[in-house]
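[1] Okay, here's the prediction I keep looking at, along with the sequence it came from:
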Amino acid sequence: MAGAAARAGIPIIHLSTDYVFDGSKDAPYTEADPVAPLGVYGRSKLAGEETVAAANPDHIILRTAWVYSPVGKNFVKTMLRVGAGRDELGVVDDQRGNPTSAADIATGIVKVAGQVLSGAAPVKPGIYHMIAAGEASWADFAQYIFACSATLGGPVARVNRITSDEYPTPVRRPANSRLNSSKLAAAYDVELPHWQGSTRACVEQLVKTEGWNA
């Protein structure tokens, strides 16, 4: 697709992930930081970035993280579904990131694409980080989801904070998934809203429709 777009003289916007980093940095990652994916998924996403960049000089690669939505499989829906059947659950507290709404990502992409297509801003090829404002651990995120749900009459469960070692998964996750998005703001004046407001909107939609089981 990147090659076909290049042959037609069309820029391409490509989505990638925080999983290109190993999570060892103490601060939010910038686009200039070295990549070091921990697993197959991260390596495949990094390969995608490199392939797109090589195939189309007018590329905008957007890395995002911790994506959630009222549809599909994601953390918000999982917490509500599990919380509907349990009084308490353990959630990892030693991994941090930027919970980011898929709807906000879509809005941000439209803003970037609109500037490029209208000529308001030229294509500025490169990699950019597009994440919500603010950060949280998975346990913080879960606690806020249930706090929102409680005010709406939805599922509520007590969150017990645990370590990654207490919740082993087949895929290694970066301990630090925080991304710095100042480059995107400077280039295209695009900044996504704080994760808490968008999370509340997502939880409200799911509670109204009991959509956590969908």
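    The structure has been received and is ready for your questions. Residues are numbered from 1 along each chain as shown.
[2] use CA for all of it now, contacts and neighbours both
    Noted.
[3] Just give me how far stretch 139-159 sits from the chain centre.
    Chain-centre distance of stretch 139-159: 20 Å, with Cα atoms, centre = their mean, to the nearest Å.
[4] Tell me who's in contact with the most centrally placed residue in the chain.
    Central residue of the chain (Cα atoms, centre = their mean): residue 65, 2.4 Å from the mean position. By Cα atoms under 8 Å, 6 or more residues apart in numbering, the contact list for residue 65 reads 17, 18, 97, 98, 99, 100, 131, 177, 178.
[5] now that we have these, which one has the most neighbours?
    With neighbours taken as other Cα atoms under 10 Å, the top of the contacts of residue 65 is residue 131, carrying 33 neighbours.
[6] Kindly provide the distance from that residue to residue 57.
    Going from residue 131 to residue 57 by Cα to Cα, to the nearest Å gives 24 Å.
[7] this is the comparison structure:
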Amino acid sequence: MKILINGRQGQVSHELQRQLGAVGELIVLGRDQLDLAQPDQIRRQVQTLRPDLIINAAAHTAVDLAESEPQSAFAINAVAPGILAKEALALDIPLIHYSTDYVFDGKKDAPYNEDDAPNPLGVYGQSKLAGERAVCDVQGKHLILRTSWVYSTHGRNFLLTMQRLLQEKPELRVVADQIGAPTWAGTIAKSTLALIEHWQTNKTVKWGTYHLTAQGETSWFGFAEAIGEALRQQGKPCANLLPISSSEYPTPAARPLNSRLDCTRLQREWGVSQPDWQAALRECLAE
């Protein structure tokens, strides 16, 4: 099987490259080879390579920057997925596309399920929602996988930022009123592998939109505490952590206070489940 992965340097792509080699030939294209802001280039590459599966692991993920450059965010996050979906349909192959908890406004008191109405607060979430709808409108074989709070030991993310700041500063203030599930990119890649294997061994599968995050929940402050505890266990210095509210840490883009996603549908329909976020963090740090 020939698998086309868009995005070379991102956290999820990095882990996909580690996990998927056993199930097929991986063709991994970075921005220099496939710029998602260039529709003709997307069409040309897919038509030339003729893969058996497309995984779109590339996106405009700079949440705050998206507020000042919406045209770029929509080109990459909204227009490009729709083009990929059309090209996948033409080849009669599936598309796996990753989305985000930021399609919701965070006002629900319970975890969001796939039937809840999206209502993004900022440009990033709006562009990702538009991408979801563009993929769905094509009506081809697709999996839209919404995840949250992605981190890894590669790239730019909360884990690496906290590891650095906790060792540099005597005191650190971290938002404590946003709740979600920190999700290791390795968990996403392993779950993607399980989904591909399920698709290959089952004649009928239920394509569509699913939630894929680690189990459990915490705040950014709780996540920072877990990272700090791991540093202490290694005998490294660690700052004193202070919880603050979102209003005390204003950002250009508003964040949902509730980013919890209910992942039971993915378990029910595809037999794929994820580990607890704390267990996944320990595995990530051990690697």
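    Now that the structure is in, tell me what you want to look at. Bear in mind the structure is a predicted one, so any value in this text is a computation, not a measurement.
[8] Distance of the counterpart of the residue nearest to the centre of structure 1 in structure 2 relative to residue 43 of structure 2?
    Alignment note: residue 65 of structure 1 maps to residue 148 in structure 2; criterion TM-score structural alignment. The spacing between residue 148 of structure 2 and residue 43 of structure 2, counted by Cα to Cα, is 29 Å.
[9] what do you get for residue 28 of structure 2?
    On the measure of Cα to Cα, residue 28 of structure 2 and residue 43 of structure 2 end up 16 Å apart.
[10] of these two, who's got more company?
    Between residue 28 of structure 2 and residue 43, residue 28 has the larger neighbour count (other Cα under 10 Å), namely 20 against 17.
[11] Can you tell me the closest non-neighbouring residue to that one?
    In space, residue 28 of structure 2 comes closest to residue 5 once its chain neighbours are excluded; the distance is 4.8 Å by Cα to Cα, 6 or more residues apart in numbering.
[12] correct me, but that neighbour touches residue 46?
    No. Counting by Cα atoms under 8 Å, residue 5 of structure 2 stays clear of residue 46, with 10.7 Å between them.
[13] out of the two, which sits in the more crowded spot?
    Per other Cα under 10 Å, whichever of residue 5 of structure 2 and residue 46 has more neighbours is residue 5, with 22 against 17.
[14] Please settle this for me: is that one part of a helix?
    No. Checked against DSSP: H, G, I helix; E, B strand; the rest coil, residue 5 of structure 2 lies outside a helix; its state is strand.
[15] which residue lines up with it in structure 1?
    Aligned partner of residue 5 of structure 2 by TM-score structural alignment: none.
[16] Okay, residue 5 of structure 2 and residue 114 of structure 2: tell me how far apart.
    Distance from residue 5 of structure 2 to residue 114 of structure 2, by Cα to Cα: 25 Å.
[17] Looking at structure 1, name the residue matched to residue 221 of structure 2.
    Residue correspondence to structure 1 (TM-score structural alignment): residue 221 of structure 2 is matched to residue 139.
[18] what does residue 276 of structure 2 give?
    Aligned partner of residue 276 of structure 2 by TM-score structural alignment: residue 194.
[19] pretty sure its match contacts residue 132?
    Yes. The criterion here is Cα under 8 Å, and residue 194 of structure 1 meets it with residue 132 at 5.4 Å.
[20] So for the two, which sits in the more crowded spot?
    residue 132 (27 against 18).
[21] Just give me how far stretch 119-128 of structure 2 sits from the chain centre.
    Counting by Cα atoms, centre = their mean, stretch 119-128 of structure 2 comes out at 14 Å from the chain centroid.
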